[in-house]
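Engineer: quick one: sequence plus predicted model below, questions after.
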Amino acid sequence: MKTPFTVLEEMERILKGIDAEQYDSLVQLLSRDTRFFIFGEGRSGLIGKAIAMRLMHCGKNVYAVGETITPSIRGSDVLLLVSGSGSSAQLDGLCRNAMKQGAHIALVTANKEKVQEEWCSSGLFIPAATKWRRAEEPSTIQPLGNQFDQAVHLVLDAAIIDGPYAGLANENVIENHTNLE
């Protein structure tokens, strides 16, 4: 029964390494009254969709990039990217298109340099291990990008609690929960 406690210790170390200013900026961003477009690939994409659902529960207008019902992005919108590496052919193309439209591009990543990119309006660096195991990443007992994915889920859920969920009661958000199940 050692592994769950080791994972918990890893998460505590990662979460304590998050920059408070970057976190507060993300909370402010998620509190905006605007449309949100969420993108991630693979497991990061699954975490992104979970966060999109949480934002929708709080009454936000949210779209998962790549779904057939996703409209075009505009200058007043936010594109929230979840990517351990902060780079891929698809992500780079999305950023170029969103930049052309004047949208705010926010990146949640384990690659500190990527939050400094010209296309990145704001970012949150998560000091976690990814599947690439770069020298600057922390050690982990977990495979692939588990550590990054878990940290992103915890941090973005917390940012929603501190931001758009603040002041709401469970009764308010349950009204937006699916009733077709």
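Structural biologist: Yep, it's here.
Engineer: hey, let's count contacts and neighbours off CA atoms from now on
Structural biologist: Will do.
Engineer: give the buried residues for stretch 172-181.
Structural biologist: If you call a residue buried by 16 or more other C-alpha atoms under 10 Å, then stretch 172-181 has these buried ones: Val173.
Engineer: contact partners of it?
Structural biologist: Here stretch 172-181 makes contact (C-alpha atoms under 8 Å, 6 or more residues apart in numbering) with 56-59.
Engineer: hmm, try it at 7 Å
Structural biologist: With contacts defined as C-alpha atoms under 7 Å, 6 or more residues apart in numbering, stretch 172-181 is touched by 57-58.
Engineer: can you tell me the distance between the two ends of that stretch?
Structural biologist: End-to-end span of stretch 172-181 (C-alpha to C-alpha, to the nearest Å): 19 Å.
Engineer: that one: how far from the chain's middle?
Structural biologist: Mean-position distance between stretch 172-181 and its chain equals 22 Å (C-alpha atoms, centre = their mean, to the nearest Å).
Engineer: cool, stretch 13-27 as well?
Structural biologist: Counting by C-alpha atoms, centre = their mean, stretch 13-27 comes out at 12 Å from the chain centroid.
Engineer: what about the helices in the protein?
Structural biologist: Counting by DSSP state H, the chain has helices at residues 2-16, 20-30, 42-57, 89-101, 146-162, 170-174.
Engineer: dropping in the other structure now:
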Amino acid sequence: MMLLMASKIRSVANSLSADDVEGFLAEILKARRIYVMGAGRSGLVAKGFAMRLMHLGLQSYVVGETITPALQKGDLIIVFSGSGKTKTVADIAETGKEIGAHIGLITSNADSRIGKIADCKVIIETQRDDVRDDAAEFEIRQMLGDHKSFAPLGTLFETASMIFSDAVISRLMEITKTDESALKNRHANIE
């Protein structure tokens, strides 16, 4: 299963638009402050990305945390949402857009509610076929050797998004000429 997932993630990486990625990097580099968010497991990926942005020396915050400051015009909100239409996340993105923030979206659905207002998007192609009964269809697919949906409930999107966000940090390190020792100096030391 790990090899199947690795193969799919390689395919996702090969499908990324270089122009979209460059636009995403440009938004990050010009932002004064960066806010990240997502729901569920996508939210966990977002939190990890916020941490790495902070390690890089950028002002980053997680939407919804108690110490997150008020959003201002020109700030950047980065949304991790496979569907691009999770209601709570879409509502917040729309509010941020009204305030004057730029919206960056990591998604599988470019034409989604959030996709329509995003200033930049990176499309992580992991859309799965509609399935009525995951459990039953999973067993049938396993017996037939059909592994199209071998990873449940968006797992490939979240995993690919995490790998993508780590690759973004590596690229930002190159662009800003920041070495790993600078990141280590910002790493938690009271754990």
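Structural biologist: Received, thanks. Note that the coordinates shown come from a computational prediction; the quantities given were computed from them, not determined experimentally.
Engineer: before we move on, back to that, the helices of structure 1: which one's closest to Glu67 of structure 1?
Structural biologist: Closest to Glu67 of structure 1 of those, according to C-alpha to C-alpha: helix 42-57, at 10.8 Å.
Engineer: which elements pack onto that closest one?
Structural biologist: Under the contact criterion of 3 or more C-alpha pairs under 7 Å, 6 or more residues apart in numbering; DSSP states H and E, helix 42-57 of structure 1 touches strand 35-40, strand 61-64, strand 78-82, helix 146-162.
Engineer: now those as a markdown table including mean neighbour count and distance to Met99 of structure 1?
Structural biologist: Putting the helices and strands packed on helix 42-57 of structure 1 into a markdown table (neighbours: other C-alpha atoms under 10 Å; distance: least, C-alpha to C-alpha, whole Å) gives the following:
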| stretch | mean neighbour count | distance to Met99 of structure 1 |
| --- | --- | --- |
| strand 35-40 | 23 | 13 |
| strand 61-64 | 20 | 18 |
| strand 78-82 | 26 | 10 |
| helix 146-162 | 20 | 23 |
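Engineer: which position in structure 2 aligns with His57 of structure 1?
Structural biologist: By TM-score structural alignment, His57 of structure 1 lines up with His55 in structure 2.
Engineer: show me what contacts that match?
Structural biologist: His55 of structure 2 touches 183, 186-187, counting by C-alpha under 7 Å, 6+ apart.
Engineer: Ser112 of structure 2 - nearest residue in space that isn't next to it in sequence?
Structural biologist: Excluding its sequence neighbours, the residue lying closest to Ser112 of structure 2 (C-alpha to C-alpha, 6 or more residues apart in numbering) is Gly84, at 5.1 Å.
Engineer: residue in structure 1 matching the one you found?
Structural biologist: In structure 1, the residue paired with Gly84 of structure 2 according to TM-score structural alignment is Gly86.
Engineer: neighbours around that match, how many?
Structural biologist: Per other C-alpha atoms under 10 Å, the neighbour tally for Gly86 of structure 1 reads 20.
Engineer: so how far is Val131 of structure 2 from the aligned partner of Ser72 of structure 1 in structure 2?
Structural biologist: In structure 2, the residue equivalent to Ser72 of structure 1 is Ala70, according to TM-score structural alignment. The gap separating Ala70 of structure 2 from Val131 of structure 2 is 40 Å, by C-alpha to C-alpha.
Engineer: likewise for Asp91 of structure 2?
Structural biologist: Asp91 of structure 2 is 27 Å from Val131 of structure 2, by C-alpha to C-alpha.
Engineer: and the two? Which one has more around it.
Structural biologist: Asp91 (14 against 11).
Engineer: still on that earlier bit, among the contacts of His55 of structure 2, which one sits closest to Ser161 of structure 2?
Structural biologist: Of all these, Leu183 has the smallest distance to Ser161 of structure 2: 21.0 Å, by C-alpha to C-alpha.
Engineer: show me what the closest one lines up with in structure 1.
Structural biologist: Aligning on TM-score structural alignment places Leu183 of structure 2 opposite Val173 in structure 1.
Engineer: please apply the same query to Ala39 of structure 2.
Structural biologist: Aligned partner of Ala39 of structure 2 by TM-score structural alignment: Glu41.
Engineer: report how many residues lie close to the closest residue to that match other than its chain neighbours.
Structural biologist: Leaving aside its sequence neighbours, Glu41 of structure 1 sits nearest to Ser83 (C-alpha to C-alpha, 6+ apart; 7.2 Å). Neighbour count of Ser83 of structure 1, defined by other C-alpha under 10 Å: 26.
Engineer: for the residue nearest to Asp33 of structure 1 when sequence neighbours are not counted, the count of nearby residues, please.
Structural biologist: Leaving aside its chain neighbours, Asp33 of structure 1 sits nearest to Lys60 (7.4 Å; criterion: C-alpha to C-alpha, 6+ apart). Lys60 of structure 1 sits with 20 neighbouring residues when counted by other C-alpha under 10 Å.
Engineer: out of the contacts of His55 of structure 2, which comes closest to Ser170 of structure 2?
Structural biologist: Distance to Ser170 of structure 2, by C-alpha to C-alpha, is smallest for Leu183 among these, at 11.2 Å.
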